[in-house]
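>>> structure for the following, please:
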Amino acid sequence: MTSAKRRRRVLRWVLWSLLGLVVLVVGGTVIWSQVGVMQAEPEPLAAAEANPALTIDDDAAAGIVLAPADGGSEVGLVFIPGAKVQPEAYISKLQDLAAEDGITVVITRPWLNLAFFDLRGLDAFTSAAPGIDTWMVGGHSLGGVRSCQLAPDADALVLFGSYCANDLSDSDLPALSLSGSEDGLSTPQKIADARHLLPEDAEMVEIDGASHASFGDYGPQDGDGTPTISDEDMRRQLAEPIGSLADALR
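Next comes the predicted model:
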């Protein structure tokens, strides 16, 4: 065999090996993203669906849209779920924002159940409510990290048991950080360590007794702390500061 043929044969082997590795990595990632997805607990979801002051629509492109039943909404929130958490698991905790505070909430469906794989811009979600011009963006856990990346295109940022990885400290963006005293994943220390990445006047609210999973309704989560707050009180303590922020934006 000539040296030229030998080189071509080695090159083909290398290329096919690389292709096989890419297929394995992509295939493995897709399979992993679908395994162990934390599902919405049925009882809180059913109660929210029965709320007469709330409408719930499923927009095939944008996600789940929560809106006040009377249709009066001037401010919206694009909410990005945490990693491998079913979007429906957040409906119950966020329902009061729409039903009582008049905020339209778009809960996104991240590609592969992971916010970092979803490269869509904010307008891909705000398009679900074209009549609203003022938008907050926020998210839980990994979804909050992604929301920080989208924040420059929004009117305000809301973090739910999360923190930024990119620097927004020099922006004049209104920002609200909601954290839990019993959060074993986005711990109070991690929240404090990333505080410098938010604007100086960002509002920091630690909810006493809240764990990481308290921000949704999907059951306990590995590595998390033990919550001591009721679901009803958690809903109230989420809605109050977000409602106040929405009022300031109106």
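>>> please count neighbours and contacts with C-alpha atoms only from this point.
Fine.
>>> and the residue nearest to the spatial centre of the chain, what does it touch?
Taking C-alpha atoms, centre = their mean, the centroid of the chain lies closest to residue 80, which sits 2.3 Å from it. By C-alpha atoms under 8 Å, 6 or more residues apart in numbering, the contact set of residue 80 is 107-110, 115, 138-140, 143-144, 146-147.
>>> same question, residue 122
Contacts of residue 122 (C-alpha under 8 Å, 6+ apart): 78, 150, 153-154.
>>> out of the residues you listed, what pair is the most spread apart?
78 and 153 (11.6 Å; C-alpha to C-alpha).
>>> the more surrounded of those two?
Remark: of residue 78 and residue 153, residue 78 carries more neighbours, 26 against 15, as counted by other C-alpha atoms under 10 Å.
>>> so how far is residue 85 from residue 220?
12 Å (C-alpha to C-alpha, to the nearest Å).
>>> who has more neighbours, the two?
It is residue 85, of residue 220 and residue 85, that has more neighbours when counted by other C-alpha under 10 Å, with 23 against 15.
>>> quick check: that one touching residue 39?
Yes. Contact status for residue 85 versus residue 39: in contact at 6.5 Å, counting by C-alpha atoms under 8 Å.
>>> okay, and the common contacts of these two?
residue 218.
>>> in strands, which of the contacts of residue 122 appear?
Among the contacts of residue 122, the residues falling in strands (DSSP state E) are residue 78.
>>> out of the contacts of residue 122, who's nearest residue 209?
Looking across the contacts of residue 122 and measuring by C-alpha to C-alpha, the closest to residue 209 is residue 78, at 25.6 Å.
>>> another for comparison:
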Amino acid sequence: MKTRKKVLIGLVITFVILSIAGWFGWQKLHYPPAAEAVSAVENAEDKGDFFYFPGEEEKPLVIFYPGALVDAESYSVWASALADEGYAVAIVKMPFDLAVLGGNRAVKVLADAPQTTYVIGGHSLGGVMASRFAANESDGVEQKLAGVFYFASYPDEKGSLADRDLPVLSLIGSRDQIVNHDNWQSAKDYLPDTAVFKEIELGTHAGFGTYGEQRGEEPTDLTNSEQQQIIADTMAEWLSSLSK
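So this is what the prediction gives:
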């Protein structure tokens, strides 16, 4: 009995040590929001599972999945600017900041949304998982899917929209050194022929959020505030075209 108790205590101690080490490792790897994003998120309602920037009910709701290891708050700058144009934005919070662990969380957003239509998209890995949600719309979702968008991202086979009659916007930065450009190019086979592709001159991968520089990427002359405004303007233009 004593031996068994010692083994059990040893396992518990090991688990605690590994949990603490994993937590500190995650803290070191993930990207917290910059001060501008922390300020901008104050314009949103914290719904628990997502941040909601209010907009007009007759316009499509914008559901957004963050990139891997990036806090949801980090996308508040462009989201707040887009909400000023009348488009409600819901930035989904992901478990451990990984959309792959919460790909179906848009259902929670839609269950609380007054809008009758919505678009969904995301940044990097978030865009992959948003595309999967769009390709396999869940039962019980009453709202109509009006479009899909990608920020420095692309669909995989599970998220293929090639056979869907959906408006698609793909936005990428010309200085993005994180996205796999070969995969981004070949993934066009998973998109409708009508997909719109736009490039932000001097834009970076990290520039789609406001969390500082991304590891592996070089600085650019385009400021974060400039890229954020371009994103908001481009999204507003695309969203307005959906009703035409």
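>>> now do the helices in structure 1.
In structure 1, the segments counted as helices under DSSP state H are 3-34, 42-49, 91-99, 123-126, 142-150, 188-193, 231-249.
>>> so which of the ones you listed comes closest to residue 62 of structure 1?
Among those, helix 123-126 comes nearest to residue 62 of structure 1, with 4.6 Å by C-alpha to C-alpha.
>>> what span of structure 2 lines up against that closest one?
Aligned using TM-score structural alignment, helix 123-126 of structure 1 spans residues 107-110 in structure 2.
>>> how far off centre is that stretch?
Relative to the chain's own centre, stretch 107-110 of structure 2 is displaced by 15 Å; criterion: C-alpha atoms, centre = their mean, to the nearest Å.
>>> repeat for stretch 47-57 of structure 2
Averaged C-alpha coordinates place stretch 47-57 of structure 2 at 14 Å from its chain's average position (C-alpha atoms, centre = their mean).
>>> returning to that earlier point: the residue nearest to the centre of structure 1 matches what in structure 2?
With TM-score structural alignment as the criterion, residue 80 of structure 1 lines up with residue 65 in structure 2.
>>> do residue 176 of structure 1 as well
In structure 2, residue 176 of structure 1 lines up with residue 169, judged by TM-score structural alignment.
>>> for residue 91 of structure 1, same thing?
Residue pairing (TM-score structural alignment): residue 91 of structure 1 is matched to residue 76 of structure 2.
>>> what is the burial count for its match?
Using other C-alpha under 10 Å, residue 76 of structure 2 has 29 neighbouring residues.
>>> residue contacts, it?
37-38, 40-41, 209-210.
>>> what about it, distance to residue 183 of structure 2?
28 Å.
>>> how about residue 105 of structure 2?
To residue 183 of structure 2, residue 105 of structure 2 is 26 Å away according to C-alpha to C-alpha.
>>> neighbour count winner among the two?
residue 105 (19 against 13).
>>> wait, doesn't the more buried one sit right on residue 95?
No. With contact defined as C-alpha under 8 Å, residue 105 of structure 2 does not reach residue 95; the gap is 10.1 Å.
>>> in contact with the residue nearest to residue 83 of structure 1 when sequence neighbours are not counted, which residues?
Once flanking residues are discounted, residue 83 of structure 1 sits nearest to residue 114: 4.9 Å by C-alpha to C-alpha, 6 or more residues apart in numbering. If you count contacts by C-alpha under 8 Å, 6+ apart, residue 114 of structure 1 has them with 33, 82-84, 142-143.
>>> export those residues as JSON lines, with columns for neighbour count.
Output for the contacts of residue 114 of structure 1, formatted as JSON lines (neighbours: other C-alpha atoms under 10 Å):
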{"residue": "33", "neighbour count": "16"}
{"residue": "82", "neighbour count": "28"}
{"residue": "83", "neighbour count": "19"}
{"residue": "84", "neighbour count": "20"}
{"residue": "142", "neighbour count": "22"}
{"residue": "143", "neighbour count": "26"}
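>>> burial of the alignment partner in structure 1 of residue 89 of structure 2, as a residue count?
Counting by TM-score structural alignment, residue 89 of structure 2 corresponds to residue 105 in structure 1. Per other C-alpha under 10 Å, the neighbour tally for residue 105 of structure 1 reads 30.
>>> residue 105 of structure 1 and residue 66 of structure 1, how far apart?
Separation of residue 105 of structure 1 from residue 66 of structure 1 (C-alpha to C-alpha): 5 Å.
>>> quick check: neighbours shared by these two?
Contact criterion C-alpha under 8 Å, 6+ apart; residues shared by residue 105 of structure 1 and residue 66: residue 98.
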